[in-house]
Every structure is written in C-alpha cells, then in structure tokens.
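1. my questions are about this predicted structure, shown below with the sequence.
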Amino acid sequence: MKRSLVAAAVVAALGLLSMGLLGALVYLLAAPVLWPVYGNFEHWSGDDVWPAMIGAGMLWALGFLAAGWLNGRLAHAAWPKWQRRAVYGLVLWLSAVAIWALLLATMDIRLS
C-alpha cells in the first residue's frame, strides 16, 4: 500500500503540473469504451474541457489507492503475484473509464 500511496501522490501532482496532458493520456487509456460515444477529445468544445483534462489526471490518483488496497487484501488471501498485478492494472483501467465517464456526464463538454 505504501507504493500505491506514493504513486497516488505523484499522479495527483502530475495531473496538475502536466496541465491536462495526463488527463488526455488517461482518456486514451479509457478510449476503447468511451471513444464510440465521445470520440476524439480534440473535437470537444465547451468551458469545461481543460478543467476536465486536469481533473481527470488528478482524480486518477484515487485508482492507485483502490488498487493498492485491493492488492493488500488479495495478498492476504495468498493470491499469486501475477494475478494481483493483473487485478491492479484492471482496477487502474476501470478507474480511468469511471472517472472520464463521470466527468463527461457532468461537465459542460460538447461534441463538435
């Protein structure tokens, strides 16, 4: 869990300091699910596009906390390391999809 806490802190800082680049990369990670509905983020418009990009990068840090907590629970249950790593990655991917789906549903982002 310690590594996940450090990763979450680093990701939250990078989400802010990268000025939206991390949020764009997180969207590309979630693109297999979101692309058919929302398309390319370069075609979005609205006042909340840039804040959503920054916010997505920062909020993705929560995925690291959830993945670290679940990894600890699975380690206690004696799951093999490769399975725990696969679950860790799956949690990060699902958190990327959930964060972007939430932001796109609640913010002023229009498709053009």
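-> Cool, the structure landed. From a predicted model like this one, the values you see are computed outputs, not experimental measurements. Residues are numbered from 1 along each chain as shown.
2. going by C-alpha atoms from here, please, whenever you check contacts or count neighbours.
-> OK.
3. just checking, what packs against the one helix or strand residue 102 maps to?
-> Take DSSP states H and E as the rule and residue 102 turns out to sit in helix 81-106. With contacts taken as 3 or more C-alpha pairs under 8 Å, 6 or more residues apart in numbering; DSSP states H and E, helix 81-106 sits against helix 21-38, helix 49-59, helix 61-76.
4. quick one: it to chain centroid distance?
-> Centre-to-centre, helix 81-106 and its host chain are 6 Å apart (C-alpha atoms, centre = their mean, to the nearest Å).
5. give the buried residues for that helix.
-> For helix 81-106, the buried set under the neighbour-count rule, 16 or more other C-alpha atoms under 10 Å, comprises 84, 87-88, 91-93, 95-101, 103-104.
6. same thing with stretch 3-10?
-> Across stretch 3-10, burial judged by 16+ other C-alpha under 10 Å covers 4-5, 7-9.
7. roughly how far apart are residue 59 and residue 38?
-> Taking C-alpha to C-alpha, to the nearest Å as the measure, residue 59 falls 19 Å from residue 38.
8. the two: which is more packed in?
-> residue 59 (20 against 17; other C-alpha atoms under 10 Å).
9. follow-up on the earlier one: from the helices and strands packed on helix 81-106, which stretch is densest packed?
-> helix 49-59 (a mean of 22; mean count of other C-alpha atoms under 10 Å).
10. put this next to the previous one:
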Amino acid sequence: MQRTTKGIHRDELVITLDGLQFKTLASQGQRKSLLFALKLASYDYIARVKQVIPILLLDDVFEKLDEDRMINLLGQVTDQAKGQIFITDTHAARLKTAFEKLEKDYQLIELKDTPDG
C-alpha cells in the first residue's frame, strides 16, 4: 500500500459536546484549539510520567487561524512547553510577528527554493 495503515494516526477519537460530535459543530479555529489542548496534555503527561522534557513538534498548525487565536495558542504553547519547540509554517513573517508580539525568544530557520527546484 506504500503507506502506514495502522497506528494512532489512523484511530478515530470521538469527542462530544452536549451529545454532539465536536468536529461537526466546531469551527476550524475551535478544532485547532482542541488539537492544541490535546497536544499540550500529551506533552505534560509525557513530561510527568517519563520525567523528561519532550521536544514539541507542531506542523503547520496555524493555517486558517485568525491572528488573535494564533497568538493566544502560541502563547499557551510557549508558556507551557519547557523544552525545544519546532513549528513549521508557510508564512514566516506571520510567525515572526507573533513571537515579537508575545516578546518571546525564537530562532527562525527559513528554507528557500533553489532555482533548479
């Protein structure tokens, strides 16, 4: 099949709110916020149980979020996570602006396309 067909990424997690599936009644921003909450909860759990600080990887999580929600979620992540955080984003300027508004230290690594692809 040339892809993984089993594992936690294939499992369906059903979250309900007032008896209705959250994914059907929530906006994209609300779903992303819930994803952040789950990521931070698992990060905290691993840190407590394993007594190590995990690396937090967030891949293109700010896409389709308004600026206020993005800055709020980024603030939550940077306040809670004590180790390294790797965030990918297709808009480097947006991420840079958010870190500056939060007055957080960061290192930006940009990958540029080469002329030959």
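-> Alright, I've got the coordinates. Since the structure is predicted, the reported quantities are computational estimates derived from the model, not experimental observations.
11. can you calculate the TM-score here?
-> Overall, the chain-to-chain superposition scores 0.29 on the TM-score scale (TM-score structural alignment, normalised by the length of structure 1); 45 aligned residues with a C-alpha RMSD of 3.8 Å.
12. among the buried residues of stretch 3-10 of structure 1, which ones are in helices?
-> Taking DSSP state H, the ones among those that sit in helices are 4-5, 7-9.
13. what's the closest of the residues you listed to residue 16 of structure 1?
-> Of all those, the one sitting nearest residue 16 of structure 1 is residue 9; the distance, using C-alpha to C-alpha, is 11.1 Å.
14. want to throw the helices and strands packed on helix 81-106 of structure 1 into a markdown table with distance to residue 15 of structure 1?
-> Supplementary listing: those in a markdown table, determined by distance: least, C-alpha to C-alpha, whole Å:
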| stretch | distance to residue 15 of structure 1 |
| --- | --- |
| helix 21-38 | 6 |
| helix 49-59 | 4 |
| helix 61-76 | 9 |
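15. which of these sits closest to residue 111 of structure 1?
-> With C-alpha to C-alpha as the criterion, residue 111 of structure 1 lies closest to helix 21-38 of those, at 7.0 Å.
16. and the helix or strand following that closest one, what does it pack against?
-> Scanning forward in sequence from helix 21-38 of structure 1 by DSSP H and E, the next helix or strand is strand 44-45. In this structure, strand 44-45 of structure 1 packs against strand 110-111, with contacts taken as 3+ C-alpha pairs under 8 Å, 6+ apart.
17. thinking again about what came up before, okay, the angle between the helix holding residue 102 of structure 1 and helix 61-76?
-> Helix 81-106 of structure 1 runs at 150 degrees relative to helix 61-76, counting by axes from the mean of the first three to the mean of the last three C-alpha atoms, to 10 degrees.
18. of the ones in helices among the buried residues of stretch 3-10 of structure 1, closest to residue 17 of structure 1?
-> Comparing these against residue 17 of structure 1 with C-alpha to C-alpha places residue 9 closest, at 12.2 Å.
19. distance-wise, check the closest one relative to residue 58 of structure 1.
-> The spacing between residue 9 of structure 1 and residue 58 of structure 1, counted by C-alpha to C-alpha, is 9 Å.
20. out of the helices and strands packed on helix 81-106 of structure 1, which gets nearest to residue 13 of structure 1?
-> Judged by C-alpha to C-alpha, the one of those that comes nearest to residue 13 of structure 1 is helix 49-59, at 7.0 Å.
21. between the closest one and helix 21-38, how many degrees?
-> When the same axes, to 10 degrees is applied, the directions of helix 49-59 of structure 1 and helix 21-38 differ by 110 degrees.
22. gap between helix 49-59 of structure 1 and the chain center?
-> With C-alpha atoms, centre = their mean as the basis, the mean position of helix 49-59 of structure 1 lies at 10 Å from the chain mean.
23. thanks again, I'm all set now.
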